[in-house]
Each structure stands twice: as structure tokens, then as C-alpha cells.
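K.L.:
Quick one: sequence and predicted model below, then my questions.
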Amino acid sequence: MPRVWIRPALYAVCGAVLAAVLFSRGDPGAAVAPLLVFPALAVLNSPLPFPRSIGALEARRRSAADGRPIVYWRPGCVHCLRLRVRLGRRARAAHWVDIRRDPAGAAAVRAAAGGNETVPTVVLAERSYVNPDPGWVRGLLPPPGGR
């Protein structure tokens, strides 16, 4: 199992175990909560809510061609999830790079953030913005369907 799925798998397993314990103690009503909360945490800490990631080199090439920003992120990052949620459907217009899967992406983030892997880092026209305001990033992207 790739490293990116370890935390979501742990959330799912812990939720199932907790629900089983509560159910075995005769409290099926209380067992429902872990069955709802823990899978939601698993999904939110996985790559599933994010658009498909590409490599940093491919993202730079595409960004140079279409002028859209590159978003460097990693699974489990609450700031990345906040950015993704605030962008809504417009998020698909950006080029997303998972720094856990792409060493070149991690190197680009370290270069932009003074040696740290602080995400989200947005790169637009060769300028880097570490943890930018989601409203500002949203304004950089075309409206959904307006590609």
C-alpha cells in the first residue's frame, strides 16, 4: 500500500473497530457515529478530494502553455483541503502536484518556502505563494465550464 493511503486506512480500521466494540456492548445506536465519522475522515485525508495530480515538470510545461497556476499539495494537509474546498469546481482548472509522490515537486516547494515543505504552495508565472488566500487563488482560475 502506498504511503499516502496509510492514514486513511488507519481511520477506516479504527472506526470499524470502535463501531464493532460499541455494537458488541449492546449499543448499536452509538456504533453508527464511528461508521459515519471515521470513513469521512479517511476520505478527507486521502487524495480522493483532489484533482488528479501530475508531475512537477509536466505541470510547469502546462502552466507555461495555458497560464494556469500550479498547486503543490500533500494528502492529510488541512490547509490544502481548505484550499481545495474553497476552490470548488474551479480546482480542476489548476495543475495539482502531490509532493509526496513527486520529488521534483517537493524540491520546488522547498525552494519557494525557504527549505521547508510548506503546502499549499501556488506557483503562477514563476512566482511562488506559500499558503495563499483561497479567494485570491479562486480569482486566478477560470469559471467552471469557461475553459
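P.N.:
Now that the structure is in, tell me what you want to look at. Owing to the predicted nature of the structure, the values given are computational and were not obtained by experimental measurement.
K.L.:
Going by C-alpha atoms from here, please, whenever you check contacts or count neighbours.
P.N.:
Fine.
K.L.:
quick one, strands of the protein?
P.N.:
For the chain, the strands defined by DSSP state E cover 70-73, 95-98, 121-124, 127-130.
K.L.:
ok, residues contacting the second one?
P.N.:
Defining contact as CA atoms under 8 Å, 6 or more residues apart in numbering, one finds that strand 95-98 is touched by 51-56, 59, 62-63, 68-75, 105.
K.L.:
what about it, distance to the chain center?
P.N.:
Put simply, strand 95-98 sits 9 Å off its chain's centre (CA atoms, centre = their mean, to the nearest Å).
K.L.:
OK, contacts around Arg74?
P.N.:
Residues counted as contacts of Arg74 (CA under 8 Å, 6+ apart) are Cys80, Asp98, Ile99, Arg100, Val119, Pro120.
K.L.:
From those, which land in helices?
P.N.:
Cys80 (DSSP state H).
K.L.:
Present the contacts of Arg74 as JSON lines; the columns should include neighbour count and distance to Ile6.
P.N.:
Conversion of the contacts of Arg74 to JSON lines gives the following (neighbours: other CA atoms under 10 Å; distance: CA to CA, whole Å):
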{"residue": "Cys80", "neighbour count": "21", "distance to Ile6": "18"}
{"residue": "Asp98", "neighbour count": "24", "distance to Ile6": "16"}
{"residue": "Ile99", "neighbour count": "25", "distance to Ile6": "16"}
{"residue": "Arg100", "neighbour count": "15", "distance to Ile6": "13"}
{"residue": "Val119", "neighbour count": "24", "distance to Ile6": "20"}
{"residue": "Pro120", "neighbour count": "28", "distance to Ile6": "21"}
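K.L.:
let's bring in a second one:
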Amino acid sequence: MMRAWILPVLLVLCGSVVATELIRRGSTGEAAAILLVFVLIAGVNSPLIFPRSIGALEAQRRSAEDGRPVVFWRSGCTYCLRLRIRLGRSARQLHWVDIWRDPDGAAVVRAANDGNETVPTVIVAGRSHVNPDPEWVRKQLSPSGAE
């Protein structure tokens, strides 16, 4: 769990150090702007932008019931962030598993990717797809879109 927050915390700390130095030099407006940028970047790279993660076993069980894809992701992954942002509101319909919080999820990803923890890995109908196009993932949510 802590691993997911390392980058966001470091970004906020770095922004605070830079802002403190700018305040010390008398540039409070610039300091506020820099700190805001660092906080926004930290927020985008945090688990907060993603829908609530569940465990891999629970996600697979729910996917078997409702047919919706399971997305395995981790914080700080630019490809995961791209997928999340491009999916928009549709992202809430997927089952999200943070592999840094769930060892079972990391094991599923390694099994699907020849031992590598490559994310995002999307499981649809038992088949894994590494870094799929967000539009394709969105189509998998419709009843006629599944392969």
C-alpha cells in the first residue's frame, strides 16, 4: 500500500521545498503556483484518480458474474493513467485491481505477461490484453462488444 503513495508524497515534498525557497526569496505568488503544479501532478499520479481497487479474486468473481473487464494497474504508470483518463466515466464500470496493493493481482499479471508486471493488463472473458486501446476497452462494456 505504501508503494503506491511514494511518488505522490515525493512530488509534494519537492514542491514544498521549491516553494519554501521561493517564499524565502520573496516570490510568494510564484511559490503558490509551483506548489499547486506539484500537488496536481501528485494527485494525478496517486491512487485517488482511479476507481476504488478491489482484490484480484473478488474482481475475477464479479467479472464472471457480470462480464465486465478487469483492469490490473499500479500508481505512477503513465499508460494506466492514459487508459483511466480516456475511459472517462466508463472507468467506473470496470473492475480495477491495484497490483501494488494486491499480491494476487500481481501474480495474475505476471502469469499473463511471461513473468513481467506489465500494466495496464485488461482481462476480458479470460483473455489478457496488455495496454489495450481505451476505445476497445469501452466497447467491451457493451453486451455485443465482447469477443
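P.N.:
Perfect, I can see it now. These figures come from a predicted structure and were not determined experimentally.
K.L.:
After superposition, what's the TM-score here?
P.N.:
Once superposed, the chains reach a TM-score of 0.92 (TM-score structural alignment, normalised by the length of the first structure), with 142 aligned residues with a CA RMSD of 1.2 Å.
K.L.:
out of the contacts of Arg74 of the first structure, who's nearest Gly88 of the first structure?
P.N.:
Cys80 (12.6 Å; CA to CA).
K.L.:
winner for burial among the strands of the first structure?
P.N.:
strand 70-73 (a mean of 28; mean count of other CA atoms under 10 Å).
K.L.:
what's the mean deviation for that one versus the second structure?
P.N.:
On superposition with the second structure, the mean distance recorded for strand 70-73 of the first structure (mean CA distance after the TM-score superposition for the first structure) is 0.1 Å.
K.L.:
quick one: contacts of the longest helix anywhere in the second structure?
P.N.:
If you go by DSSP H, the second structure has its longest helix at helix 3-24. Residues outside helix 3-24 of the second structure that contact it (CA under 8 Å, 6+ apart) are 28, 30-32, 34-35, 38-39, 41-43, 45-47, 74-76, 100-101.
K.L.:
Now with 7 Å, please.
P.N.:
Residues outside helix 3-24 of the second structure that contact it (CA atoms under 7 Å, 6 or more residues apart in numbering) are 28, 31-32, 34-35, 38-39, 42-43, 45-47, 75, 100.
K.L.:
Repeat that for stretch 103-112 of the first structure.
P.N.:
Contacts of stretch 103-112 of the first structure (CA under 7 Å, 6+ apart): Ala56, Tyr72, Val97, Ile99, Asn116, Glu117, Thr118, Thr121, Ser128.
K.L.:
10 Å - rerun?
P.N.:
For stretch 103-112 of the first structure, contacts defined as CA atoms under 10 Å, 6 or more residues apart in numbering pick out 54-57, 59, 71-74, 96-100, 113, 115-123, 127-130.
K.L.:
Return the set of buried residues in stretch 22-37 of the first structure.
P.N.:
By 16 or more other CA atoms under 10 Å, the buried positions in stretch 22-37 of the first structure come out as Leu22, Ala31, Val32, Pro34, Leu35.
K.L.:
Return the mean post-superposition distance for the longest helix of the second structure against the first structure.
P.N.:
Mean for helix 3-24 of the second structure is 1.1 Å (mean CA distance after the TM-score superposition for the first structure).
K.L.:
follow-up on the earlier one: switch the strands of the first structure over to JSON lines; also include distance to Arg86 of the first structure.
P.N.:
Output for the strands of the first structure, formatted as JSON lines (distance: least, CA to CA, whole Å):
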{"stretch": "strand 70-73", "distance to Arg86 of the first structure": "14"}
{"stretch": "strand 95-98", "distance to Arg86 of the first structure": "15"}
{"stretch": "strand 121-124", "distance to Arg86 of the first structure": "14"}
{"stretch": "strand 127-130", "distance to Arg86 of the first structure": "16"}
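K.L.:
so which of these gets nearest Gly139 of the first structure?
P.N.:
Gly139 of the first structure sits nearest to strand 121-124 of all the strands of the first structure, at 12.4 Å, using CA to CA.
K.L.:
hmm, who's touching the closest one?
P.N.:
60, 63-64, 67-73, 80, 94-97, 108-110, 112-113, 128-132, 137, 140.
K.L.:
Average offset of it relative to the second structure?
P.N.:
Looks like 0.3 Å for strand 121-124 of the first structure (mean CA distance after the TM-score superposition for the first structure).
K.L.:
Nice, that's everything, thank you.
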